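Enquirer: Output the structure for:
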Amino acid sequence: MTESPAAVLVTGEDGVAELRLQRPPVNALDAAAQDLVAALARRADGREDVRALVVTGGDRFCAGADVREMAAMTGDDMALRAPSLQAFTDAVAAVGVPVVAALEGPVLGGGLELALACDVRVCARGARLGLPEVGLGVLPGAGGTQRLARLVGPSLAKDLLWSGRSLDADEALAVGLVDEVVEAGEGETAARRRAAGYAEAGPREVLRAAKRAVDEGAALPLAAGLALERRLFTELFAGPERARRMGAFAARRRPAGPAGPAGG
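Expert: Coordinates of the predicted model:
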C-alpha cells in the first residue's frame, strides 16, 4: 500500500490552487514533508493558470516541525539541514501570486512560520498561534523571528519568542498577526473566497507586480522603492492587457453626442 504524500497541490478552474498539508494527526512536518511543500510551492508559482494560492491543513493547520525527528539529530546534522529548513518557508513566500493561509486548530512553531510566509492569513476561532520553541531550547529556524517581527513589531515578537505563549484568533487579529477571523470550520472556505476575489480582480502579471512592489520595496529606501514602483508601472503600461482593459473601459465611458464643441 502506497503512503499518501504529506502535502498535495490541487488546481481549480477559477485560477485558485490549493496546497494542502495532509500528515495526520496534526500535520507535523518532517524534513521530507518540508521539502515537498517547497517543491509544490515552486510548482504553483510556475503555472500560468494559477493566479492565487490557498495553503491549508484542513481542521488542523500545522503543529510545527516533527520534534521526534529533530530530537535524533546532532548539531552537525542541523547545520546541514538549516538552509533547507528556511528554504521551505522561503519557497512559499516567493510564490509570485497572492498566497492566503487558512488557519484552523494548532498553528504552532513551523506551522506559524509557514503561515507567516503567506501574504494573508484567515484564522478560524479555536485556532492557537504561537512559537513555543523556547521550551525546546531553540529559536524558530524557518524564518519565524524575522517575519514575525516585521508583521507585529519587535516588542511583541520578543515577548512571544521569550514566553512561548500562544494567541487565540481574536488576539491574533488585534495585534495584526492575522487579517480575518471567521467561525470554527469556516477558515478554508473564507480563505478560498478571498483568494478567488484576488484571482478575479485583474491579470496575473498585475497581481505579481503588486506583490513585488510591496515585498521588495519594503527592504529599500523610499526613493529606491518609488523607482521600483515606477519601473513596474511602466512595464505594465506597455503591455497588451493594459491597452485592452483601458480601451474597453474608455469605450464604456465615452460621452454621447458629437465630438468637439457644439456649433452655434
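
Enquirer: make it CA atoms for all contacts and neighbour counts henceforth
Expert: Fine.

Enquirer: how far does the strand or helix carrying Ala250 sit from the chain's center?
Expert: Assessed by DSSP states H and E, Ala250 sits inside helix 240-253. Chain-centre distance of helix 240-253: 31 Å, with Cα atoms, centre = their mean, to the nearest Å.

Enquirer: Please identify the buried residues of that helix?
Expert: For helix 240-253, burial by neighbour count (16 or more other Cα atoms under 10 Å) applies to no residue.

Enquirer: go on, stretch 125-136?
Expert: Using 16+ other Cα under 10 Å as the test for burial, stretch 125-136 gives 125-133.

Enquirer: Could you also give me the structure for this second sequence? I'd like to compare it with the first:
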Amino acid sequence: MYQESLRMIENMIFCIDIPTIGAINGSGSHWQMGTLCDITICAEGTDFFDAHYLGGVSPGDGIVLTLQNLTGIKRAAFCAYTGRNMNAQTALDLGIVSEVLPNEKLLTRAWELAEMIMQGAVANK
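Expert: I've put the predicted structure just below:
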C-alpha cells in the first residue's frame, strides 16, 4: 500500500505536463490531491487533518506522504498520530496552500489564476 501511494503521488507530481490548480472548498478526506497541484488555494473554513490513526488505521497513505513532503517528517507524524487539525491560515503559514479566500471567491480566483497562466503561455511562444 505504501508503494502504491508513493507511485500515485509521484504520478500526480511528475506525469502531468500542464500547470495544475487545486481549489479546496472545505474540509474533507483526501485533500492531498489538491495540495499536490502546482498552485493550491482553499476556502477560509477548510481544515486539513488525517484521521486514519484515530480511526484505527495505520497512517501512511497519500495524506501522510504529502504532509511529509510539504511540512517535514516530524510535523507530518505529529499530525498523523494526533489527528490534529490545521486550519486554512496554518496551512497558508506552512506553505501547504498559496492563498486562503472566502468560499464564494474560490472558483473565480482559480479561473483567474488559470487565465494568468494561459496568458503567460501565449506570451512565451
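
Enquirer: Quick check: TM-score for this pair?
Expert: Remark: TM-score between the superposed chains equals 0.80 [TM-score structural alignment, normalised by the length of structure 2]; 121 aligned residues with a Cα RMSD of 2.3 Å.

Enquirer: tell me which of the buried residues of stretch 125-136 of structure 1 is nearest to Arg208 of structure 1?
Expert: Nearest to Arg208 of structure 1 among the buried residues of stretch 125-136 of structure 1: Leu129, at 28.2 Å, using Cα to Cα.

Enquirer: So that closest one, which state does it fall into?
Expert: Judged by DSSP: H, G, I helix; E, B strand; the rest coil, the three-state class of Leu129 of structure 1 is strand.

Enquirer: residue in structure 2 matching it?
Expert: Matched by TM-score structural alignment, Leu129 of structure 1 corresponds to Phe48 in structure 2.

Enquirer: Same question for Arg252 of structure 1.
Expert: For Arg252 of structure 1, the aligned position in structure 2 is a gap, per TM-score structural alignment.

Enquirer: same deal with Leu148 of structure 1?
Expert: Mapped onto structure 2 by TM-score structural alignment, Leu148 of structure 1 lines up with Leu67.

Enquirer: try Glu104 of structure 1
Expert: By TM-score structural alignment, Glu104 of structure 1 lines up with Asn25 in structure 2.

Enquirer: mind listing what the closest residue in space to its match that isn't next to it in sequence touches?
Expert: Closest residue to Asn25 of structure 2 apart from its sequence neighbours, by Cα to Cα, 6 or more residues apart in numbering: Ala43 at 5.1 Å. Residues near Ala43 of structure 2 by Cα atoms under 8 Å, 6 or more residues apart in numbering: 24-26, 88, 100-103, 106.

Enquirer: Give me the distance from the helix or strand containing Thr66 of structure 2 to the chain's centre.
Expert: According to DSSP H and E, Thr66 of structure 2 maps onto helix 62-71. Centroid separation for helix 62-71 of structure 2 versus its chain: 9 Å, with Cα atoms, centre = their mean.

Enquirer: cool, and stretch 43-50 of structure 2?
Expert: 10 Å.

Enquirer: what about it, how long is it end to end?
Expert: Using Cα to Cα, to the nearest Å, one end of stretch 43-50 of structure 2 lies 18 Å from the other.

Enquirer: what range in structure 1 matches stretch 83-90 of structure 2?
Expert: Using TM-score structural alignment, stretch 83-90 of structure 2 pairs with 164-171 in structure 1.

Enquirer: Mind listing what's buried along that stretch?
Expert: 164, 166-170.

Enquirer: In helices, which of those appear?
Expert: Using DSSP state H, the members of the buried residues of stretch 164-171 of structure 1 that fall within helices are 169-170.

Enquirer: and which of the buried residues of stretch 164-171 of structure 1 is nearest Gly153 of structure 1?
Expert: Lowest distance from Gly153 of structure 1 to these (Cα to Cα) belongs to Leu167, with 15.4 Å.

Enquirer: Provide a list of residues in contact with the spatially closest residue to the closest one that is not a sequence neighbour.
Expert: Spatially, and ignoring its direct neighbours in sequence, Leu167 of structure 1 is nearest to Leu129 (5.1 Å; Cα to Cα, 6+ apart). Going by Cα under 8 Å, 6+ apart, Leu129 of structure 1 touches 106-108, 112, 166-169, 172.
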